[in-house]
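**Student:** coordinates only, sequence not included:
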């Protein structure tokens, strides 16, 4: 059954891939984005586009919408330390305005793009949703504040909500991929070295208690992430639109409930494994530069996605690092061809 969804931040990396999946499932999609960090050409064909801020969502949100998927947030950790008020104003204040608009319109289903940054530096891995939340940046703190806000909205006003806490999202989906400015994520940075856009990749710390001495992180393919959003929508919607692939079980998210799920592969790859995989996939040399450890970089960050498996019926199917890198590489080359033409 076709439904109507508002996707805030749908011109960004994850939002655009989720919007594309919704359209392919036969749904009607409106993308709301102010293009401050998103890209107009990343909005999938078939989506209605509204250029605007989440603070003004009440202008477009009405009772015809079945749910909201909320991706509109600033997400640069370093910037959040230098300019915290920007993050509180947009990520927290903007979400408060969005929740008010949803309440006024009677839209009672929400899927929120949260983050593993809410956990800070966890004491142990794999990280479960019961781990202590101790964010180390205003960005992570702003996302945690929104999670608390959603819990209160659900309890007080009957919202059915799912927060998905991502670990390291990577890869690409067709012409939708990762392009931040400035770029801070490892895989696109290493690919820039392979493209000749950077001289070398810095390896921050080579003496961690890991097999090769470099940090280990959990990478999740953006298409797997998108599928989790569709399953979360179904779980929280009064009338589910689809059945999970393979007949996987799931449990409803009822009005008044706020479910929080970690999303990751449950496996970690080291910085050096990522670099070596880029070399193999691209066939290009990737020079390295040893650099001191960065403050606040834990040795290992790996997710437990058991809650998403049990409650949503979700399982990642693109966990191979070479496949993730190959998709990201294909997208990077697509961007270069587009610029040349």
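**Tutor:** That came through, no problem. Just so you know, these numbers come straight off a predicted model, no measurement behind them.
**Student:** C-alpha only now, for contacts and for neighbours.
**Tutor:** OK.
**Student:** Pull the residues that contact the helix or strand harbouring residue 7.
**Tutor:** According to DSSP states H and E, residue 7 maps onto strand 4-8. Residues from elsewhere that reach strand 4-8, judged by C-alpha atoms under 8 Å, 6 or more residues apart in numbering: 15, 19, 27-33, 54, 61, 64-72.
**Student:** Go again with 7 Å.
**Tutor:** For strand 4-8, contacts defined as C-alpha atoms under 7 Å, 6 or more residues apart in numbering pick out 19, 27-33, 54, 65-72.
**Student:** now stretch 124-136
**Tutor:** Under C-alpha under 7 Å, 6+ apart, the answer for stretch 124-136 is 117-120, 141, 260-262, 301-304.
**Student:** so which two of these are the farthest from each other?
**Tutor:** Maximum pairwise distance in those, criterion C-alpha to C-alpha, is 21.0 Å, between 141 and 304.
**Student:** what about versus this one:
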């Protein structure tokens, strides 16, 4: 029983591949290596270099490896950059997903776990986001993820595709030192790189209506996220049904100030962050409930904030 992991050479995808292997499920990776890394893919896992936009390649990969289901993580993931590159974002995330679903239909592969995003919510007007919270994406990236969910829904109606989409927020940490977050836009690598290079990290805004005045967000460990993908895939593989979407959230969140404190403790680098003005459009708090995922997927956070930071720093130090 083999699952295709699109984007499986990336930071999140490579953790998903390892999580599948830990429970005895085989995988094959399809990745164009635009942001992924060959060395992130285990030696015993086949790596097909190419794009999900190449329908024939995807179909051939599904057939050659006897794939029974897909975990779809491939895509352009930078929300801020997507504002300047909307056509590229839609091509990669919307057109690419359509081509993937076309290839799956041609090969009779009828199960998919889609890596969606909390960006579909935009700036919610509730303290705790649930799956019924209104979706109001504020970037082409968020819009493309929501359209991806619609594509799965419509293909489910038309062709019986069994699917679920996992919406999550900020993914951090490392499950093993050889895998690390290489994004030039994410908070953890930005702060860790600054500390390693002798620069002072920055907090944007300390006057928000939160307990310590800084923004509050959901942060989840990448290994916990990978386990959720495996849990969803196993339900589908066993013929079970799932809700169309699940939030993977903490229910309480962590502030930027708390993260800075944890960074100083984990790295041993004492610092006082620079204080800058708020960034336009940054909401004070975005936190999601993970209750539905706990009910159906056994979702729970097993890593503390200190462990998230420590594992991220260990991986950063390794490289």
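**Tutor:** Received the coordinates, thanks. A quick note: this is a predicted structure, and the numbers were derived from the prediction, not measured.
**Student:** before we move on, back to that, what about the contacts of stretch 124-136 of the first structure, which are in strands?
**Tutor:** 260-262, 301 (DSSP state E).
**Student:** Just the buried residues out of those residues, in ChimeraX syntax.
**Tutor:** To isolate the buried subset of those in ChimeraX, counting by 16 or more other C-alpha atoms under 10 Å, use the following:
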select :260,261,262,301
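**Student:** And residue 46 of the second structure, what's its match in the first structure?
**Tutor:** Under the alignment (TM-score structural alignment), residue 46 of the second structure maps onto residue 48 of the first structure.
**Student:** returning to what we had before: narrow the contacts of strand 4-8 of the first structure to just the buried residues.
**Tutor:** If you count burial by 16+ other C-alpha under 10 Å, the buried members of the contacts of strand 4-8 of the first structure come out as 19, 27-33, 54, 65-72.
**Student:** on that earlier part again, which residues of the second structure does the strand holding residue 7 of the first structure align to?
**Tutor:** Using TM-score structural alignment, strand 4-8 of the first structure pairs with 2-6 in the second structure.
**Student:** Distance of residue 178 of the first structure relative to residue 130 of the first structure?
**Tutor:** For residue 178 of the first structure, the distance to residue 130 of the first structure equals 30 Å [C-alpha to C-alpha, to the nearest Å].
**Student:** Ignore what I typed, I meant residue 183 of the first structure.
**Tutor:** From residue 183 of the first structure to residue 130 of the first structure the distance is 31 Å (C-alpha to C-alpha).
**Student:** Which of the two has more residues huddled nearby?
**Tutor:** Between residue 183 of the first structure and residue 130, counting by other C-alpha atoms under 10 Å, residue 183 is the more crowded of the two (13 against 8).
**Student:** Can you tell me, leaving aside adjacent residues, what's nearest to that one?
**Tutor:** Excluding the flanking residues, the one nearest residue 183 of the first structure by C-alpha to C-alpha, 6 or more residues apart in numbering is residue 189, at 6.9 Å.
**Student:** What strand or helix carries that neighbour?
**Tutor:** helix 186-194.
**Student:** same check, this time on residue 70 of the second structure
**Tutor:** Going by DSSP H and E, residue 70 of the second structure is in strand 67-72.
**Student:** just the helices in the second structure please.
**Tutor:** Ranges of helices in the second structure, per DSSP state H, are 11-22, 55-64, 79-84, 86-90, 96-107, 140-159, 187-196, 222-237, 256-267, 291-297, 305-318.
**Student:** Reformat the ones you listed as JSON lines; add distance to residue 167 of the second structure.
**Tutor:** Shown next, in JSON lines, are the helices of the second structure (distance: least, C-alpha to C-alpha, whole Å):
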{"stretch": "helix 11-22", "distance to residue 167 of the second structure": "14"}
{"stretch": "helix 55-64", "distance to residue 167 of the second structure": "24"}
{"stretch": "helix 79-84", "distance to residue 167 of the second structure": "15"}
{"stretch": "helix 86-90", "distance to residue 167 of the second structure": "18"}
{"stretch": "helix 96-107", "distance to residue 167 of the second structure": "16"}
{"stretch": "helix 140-159", "distance to residue 167 of the second structure": "9"}
{"stretch": "helix 187-196", "distance to residue 167 of the second structure": "19"}
{"stretch": "helix 222-237", "distance to residue 167 of the second structure": "10"}
{"stretch": "helix 256-267", "distance to residue 167 of the second structure": "21"}
{"stretch": "helix 291-297", "distance to residue 167 of the second structure": "10"}
{"stretch": "helix 305-318", "distance to residue 167 of the second structure": "19"}
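**Student:** picking that back up, whereabouts in the first structure does the strand holding residue 70 of the second structure align?
**Tutor:** Using TM-score structural alignment, strand 67-72 of the second structure pairs with 65-70 in the first structure.
**Student:** was I right about residue 284 of the first structure contacting residue 192?
**Tutor:** No - assessed by C-alpha atoms under 7 Å, residue 284 of the first structure is found out of contact with residue 192, at 10.7 Å.
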